[in-house]
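Chemist: Got a sequence here, can you build the structure:
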Amino acid sequence: MKRHPLRLTGVAALLLTLALSLESCFTERQNEGAQLYAAHCSSCHGDQGQGLERLIPPVAASDYVAKHRAELPCLIRKGMQGDIVVNGIHYNQIMPGHEDLTDSQITILLNFVQTSWGNTNQIYTMRETSELLGRCNGSDGQ
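Modeler: A predicted model of the protein is given here:
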């Protein structure tokens, strides 16, 4: 059976187009994550996630981000106060919650942090974020 070179080329072109559109989708989500971080987090945690001295913990190369995965969605939604230890340093400041963010935006924001500035953690799915937000009555289903 003889194969048609044009048919294979068409399939290859289709696969290339799909791959490029998926890459674009991920790039847009990464950009959206950076924008959400800049708008809601960078004023305290720094442009590069570096934190502020011993006042505000870093999210860059943060052991807390890696170890407290299940708590992070509620932490963003509801905020927190009290002592925490990040990279061996104690912090005790109030972090405001972000009730204005949707579950989807929290997922995108968390995935940006999980994969930026030396963090190489597993990304969140929308379903996982919504389920974790349900634990603190914080899911908006969006």
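Chemist: okay, CA-based contacts and neighbour counts for the rest of this
Modeler: Noted.
Chemist: What are the boundaries of the helices in the protein?
Modeler: In chain order, the chain shows helices spanning 5-40, 42-45, 63-67, 72-78, 103-114, 126-134, with DSSP state H as the criterion.
Chemist: Dump those helices to CSV, plus distance to residue 86 and mean neighbour count.
Modeler: Converted to CSV, the helices of the chain look like this (distance: least, C-alpha to C-alpha, whole Å; neighbours: other C-alpha atoms under 10 Å):
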stretch, distance to residue 86, mean neighbour count
helix 5-40, 19, 13
helix 42-45, 13, 17
helix 63-67, 5, 16
helix 72-78, 14, 22
helix 103-114, 15, 23
helix 126-134, 21, 19
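Chemist: Adding distance to residue 93, write these out as TSV.
Modeler: Below are the helices of the chain laid out as TSV (distance: least, C-alpha to C-alpha, whole Å):
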stretch	distance to residue 93
helix 5-40	17
helix 42-45	11
helix 63-67	15
helix 72-78	13
helix 103-114	20
helix 126-134	22
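Chemist: Just tell me which of those helices ends up closest to residue 89.
Modeler: Taking C-alpha to C-alpha, helix 63-67 is the member of the helices of the chain nearest to residue 89, at 10.7 Å.
Chemist: here's the other one to compare against:
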Amino acid sequence: MSPRSLISGGLLLLGAALPSCFSNNRHQGQRLYAQHCAGCHGEQGQGLARLIPPLAGSDYLAKHRAELPCLVRNGQHGMIVVNGVGYHNVMPGNKTMSTAQLTNLLNYVESHWGNQAAPRTIRDVQTQLDSCRRP
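Modeler: Predicted coordinates for the structure are as follows:
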């Protein structure tokens, strides 16, 4: 086999493997949401009456975009206002989620249910996490 054939064959194998790799990451945010968030915020991000804020069509997500990585990592303990309604319940944080997982989760939430934020990068999320105030 010539070196050119080997390179072509290697590129074909790499090309075949990459879509499944990206496909798994593309859906990771949805899986993480179902595992960690949907129990409280609802399967469609609808929240729960005046107890748990909605993520669907949430003005809070857009207004506090830079704070969201810290909020998910460290939790929420104070009063917040979402779509004009005040919420004062504790949201537990998740310190076990990697920066990549947190990025995928936020990208999922911020691109579904009427939310239309620009995609985040792992580097952006890490920079925001580095600036978190420690609880």
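Chemist: thinking again about what came up before, what's the closest of the helices of structure 1 to residue 57 of structure 1?
Modeler: Nearest to residue 57 of structure 1 among the helices of structure 1 is helix 42-45 (6.8 Å), distances taken as C-alpha to C-alpha.
Chemist: Provide the aligned range in structure 2 for that closest one.
Modeler: Mapped onto structure 2 using TM-score structural alignment, helix 42-45 of structure 1 covers residues 38-41.
Chemist: Relative to structure 1, what is the average displacement of the matching stretch?
Modeler: With the two structures superposed, stretch 38-41 of structure 2 lies on average 0.5 Å from its match in structure 1, counting by mean C-alpha distance after the TM-score superposition for structure 1.
Chemist: Could you give the separation of that stretch from the chain centroid?
Modeler: A distance of 14 Å separates the centroid of the chain from that of stretch 38-41 of structure 2, by C-alpha atoms, centre = their mean, to the nearest Å.
Chemist: who's in contact with that stretch?
Modeler: 44-45, 47-48, 52-55 (C-alpha atoms under 8 Å, 6 or more residues apart in numbering).
Chemist: out of those, which is most surrounded?
Modeler: residue 53 (25 neighbours; other C-alpha atoms under 10 Å).
Chemist: re the thing from before, which among the helices of structure 1 is found nearest to residue 96 of structure 1?
Modeler: Among those, helix 72-78 comes nearest to residue 96 of structure 1, with 7.2 Å by C-alpha to C-alpha.
Chemist: which helices and strands does the closest one pack with?
Modeler: helix 103-114, helix 126-134 (3 or more C-alpha pairs under 8 Å, 6 or more residues apart in numbering; DSSP states H and E).
Chemist: Need the counterpart of residue 104 of structure 2 in structure 1.
Modeler: When the structures are aligned by TM-score structural alignment, the residue of structure 1 matched to residue 104 of structure 2 is residue 108.
Chemist: now do residue 74 of structure 2
Modeler: Using TM-score structural alignment, residue 74 of structure 2 lines up with residue 78 in structure 1.
Chemist: ok, now how distant is that match from residue 8 of structure 1?
Modeler: Using C-alpha to C-alpha, to the nearest Å, residue 78 of structure 1 is found at 53 Å from residue 8 of structure 1.
Chemist: returning to what we had before: possible to save the helices and strands packed on helix 72-78 of structure 1 as TSV with distance to residue 36 of structure 1?
Modeler: Putting the helices and strands packed on helix 72-78 of structure 1 into TSV (distance: least, C-alpha to C-alpha, whole Å) gives the following:
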stretch	distance to residue 36 of structure 1
helix 103-114	6
helix 126-134	16
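Chemist: right, and these - which one's nearest residue 13 of structure 1?
Modeler: helix 103-114 (30.0 Å).
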